[in-house]
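*Asks:* need coordinates for the below:
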Amino acid sequence: MLTRDYCITMARYNAWQNRNLRKLLQDMPPEELTKDRGAFFGSILATVNHILWADTTWMARFQDKPLPGGTAQTSRDFQPTIAAWSGERFRMDGHIILWAEKAKSLDMISDLTWFSGTLNTTVSKNLGECVVHFFNHQTHHRGQVHAMLTQMGLKPEETDLFLMPQSGPWL
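*Replies:* Sure, this is the predicted structure:
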């Protein structure tokens, strides 16, 4: 069974990694952030936008709130600049941590039902599996950003979970 502690650990990991990315991306020229680098969503900004859009979408589903709108393909334009992305990313990371701290292990065995725009149908899946997907999706696409930054000759901070500080700041 998926536990509240797992959710908290992954929420903190997510926030820690995004904090590291925000520090690295905030001083990059816009043309470097928007340059197509051959990744699935093209550029660094498009990829971090997709992650933020997906996080916003999944959190809305988990909490039965309105969806942010758009699609996976339009998500690349979710925020117009790295400054706008950074502010929304900070807010969303705090939101995810608060959600994780309130998560109940027993809820993780229930089903989550939503309309999937990607599949154009209603889907029902185990909530715990959706939560694992949520955190895995973040890590997957941040890995793409890490690769793009490394190809640029930059050195992103460590990403190994066991190196995460045991206490904040997460944000």
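*Asks:* make it CA atoms for all contacts and neighbour counts henceforth
*Replies:* Noted.
*Asks:* what about stretch 37-46, how long is it end to end?
*Replies:* Criterion CA to CA, to the nearest Å; first-to-last residue distance in stretch 37-46 is 11 Å.
*Asks:* mind listing what's buried in it?
*Replies:* Judged by neighbour count using 16 or more other CA atoms under 10 Å, the buried positions of stretch 37-46 are 37, 41, 43-46.
*Asks:* make JSON lines out of those and add distance to Leu112 and secondary structure.
*Replies:* Output for these, formatted as JSON lines (distance: CA to CA, whole Å; DSSP: H, G, I helix; E, B strand; the rest coil):
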{"residue": "Arg37", "distance to Leu112": "35", "secondary structure": "coil"}
{"residue": "Phe41", "distance to Leu112": "27", "secondary structure": "coil"}
{"residue": "Ser43", "distance to Leu112": "32", "secondary structure": "coil"}
{"residue": "Ile44", "distance to Leu112": "31", "secondary structure": "helix"}
{"residue": "Leu45", "distance to Leu112": "30", "secondary structure": "helix"}
{"residue": "Ala46", "distance to Leu112": "28", "secondary structure": "helix"}
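*Asks:* now show me the structure for the sequence below, then we'll compare the two:
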Amino acid sequence: MTNHAGEMYHYHVWANQTILGRIGELPTSVLHQEVNSSYPTIAHALSHIYAVDTMWYKVLSGMGMQEALQEGMPLNAQILPSIEEYTQAFAELAERLKQWLQGQNDLEQTILLDNPFAGIRETRLSEMVLHLVNHGTYHRGNISTMLRQLGHASTMNDYALYWYQGLA
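*Replies:* Here you go, the predicted structure:
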């Protein structure tokens, strides 16, 4: 049986590495240059993706959502000074989540998710992984727009490119 959620998570890791790599090619000032967009800087957008990925990792690992939010969301405000530090942080978190995925026999298993913003819901582990991926895709789009507003081209990180590179 194909593990679609796991495959999508691997795409998410690749897409994050791809956009981080592109930012690393640009002048270092781009990371913290202010722009009128969804986030004041690209660093803020990266911190948000990282914070949410961390929060979902904690939930997937068995922590209650309220506690995971309390632990993960302060990372939103933790703005790192360099793209290398973001790259390292994302790589370390990706490794922890990959290890978690390898230990799962049934991503269709449900848990009772108590979301303080939306209420209680039976939720499959695979749904949470797919949400994490979708959330990252949305905000990588924000980052691409921010790069263009700052006068720089972004880079393609679509799922279809991931297929055609033979990674899926």
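*Asks:* hang on, the earlier thing: any chance of the buried residues of stretch 37-46 of structure 1 in TSV, with distance to Pro66 of structure 1 too?
*Replies:* Compiled in TSV, those are given as follows (distance: CA to CA, whole Å):
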residue	distance to Pro66 of structure 1
Arg37	33
Phe41	25
Ser43	28
Ile44	27
Leu45	24
Ala46	23
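*Asks:* the longest helix seen in structure 2: what's the following helix or strand?
*Replies:* Using DSSP state H to define each element, structure 2 has its longest helix at helix 125-149. Next helix or strand after helix 125-149 of structure 2 toward the C-terminus (DSSP states H and E): helix 159-164.
*Asks:* and the contacts of that next one?
*Replies:* Outside helix 159-164 of structure 2, the residues that touch it by CA atoms under 8 Å, 6 or more residues apart in numbering are 11, 14, 168.
*Asks:* any of those buried? List them.
*Replies:* 11, 14.
*Asks:* which of the contacts of helix 159-164 of structure 2 fall within helices?
*Replies:* Counted as lying in helices by DSSP H, out of the contacts of helix 159-164 of structure 2, are 11, 14.
*Asks:* aligned partner of His50 of structure 1 in structure 2?
*Replies:* Correspondence of His50 of structure 1 to structure 2, assessed by TM-score structural alignment: His48.
*Asks:* what do you get for Met148 of structure 1?
*Replies:* In structure 2, Met148 of structure 1 lands on Met146 (TM-score structural alignment).
*Asks:* list the contacts for its match?
*Replies:* Contacts for Met146 of structure 2 (CA under 8 Å, 6+ apart) come out as 35, 37, 41-42.
*Asks:* state the distance from it to Val133 of structure 2.
*Replies:* Using CA to CA, Met146 of structure 2 is found at 20 Å from Val133 of structure 2.
*Asks:* what do you get for Ala118 of structure 2?
*Replies:* 20 Å.
*Asks:* now Gly24 of structure 2
*Replies:* Separation of Gly24 of structure 2 from Val133 of structure 2 (CA to CA): 22 Å.
*Asks:* and the two? Which one has more around it.
*Replies:* Shown here are Gly24 of structure 2 and Val133; by other CA atoms under 10 Å, Val133 has more neighbours (21 against 16).
*Asks:* about what we covered before: what is the nearest of the contacts of helix 159-164 of structure 2 to Leu80 of structure 2?
*Replies:* Taking CA to CA as the measure, Trp14 is the one of the contacts of helix 159-164 of structure 2 closest to Leu80 of structure 2, at 20.6 Å.
*Asks:* work out for me the element whatever residue of structure 2 lines up with Leu98 of structure 1 sits within.
*Replies:* Under the alignment (TM-score structural alignment), Leu98 of structure 1 pairs with Gln99 in structure 2. Using DSSP H and E, the element containing Gln99 of structure 2 is helix 83-102.
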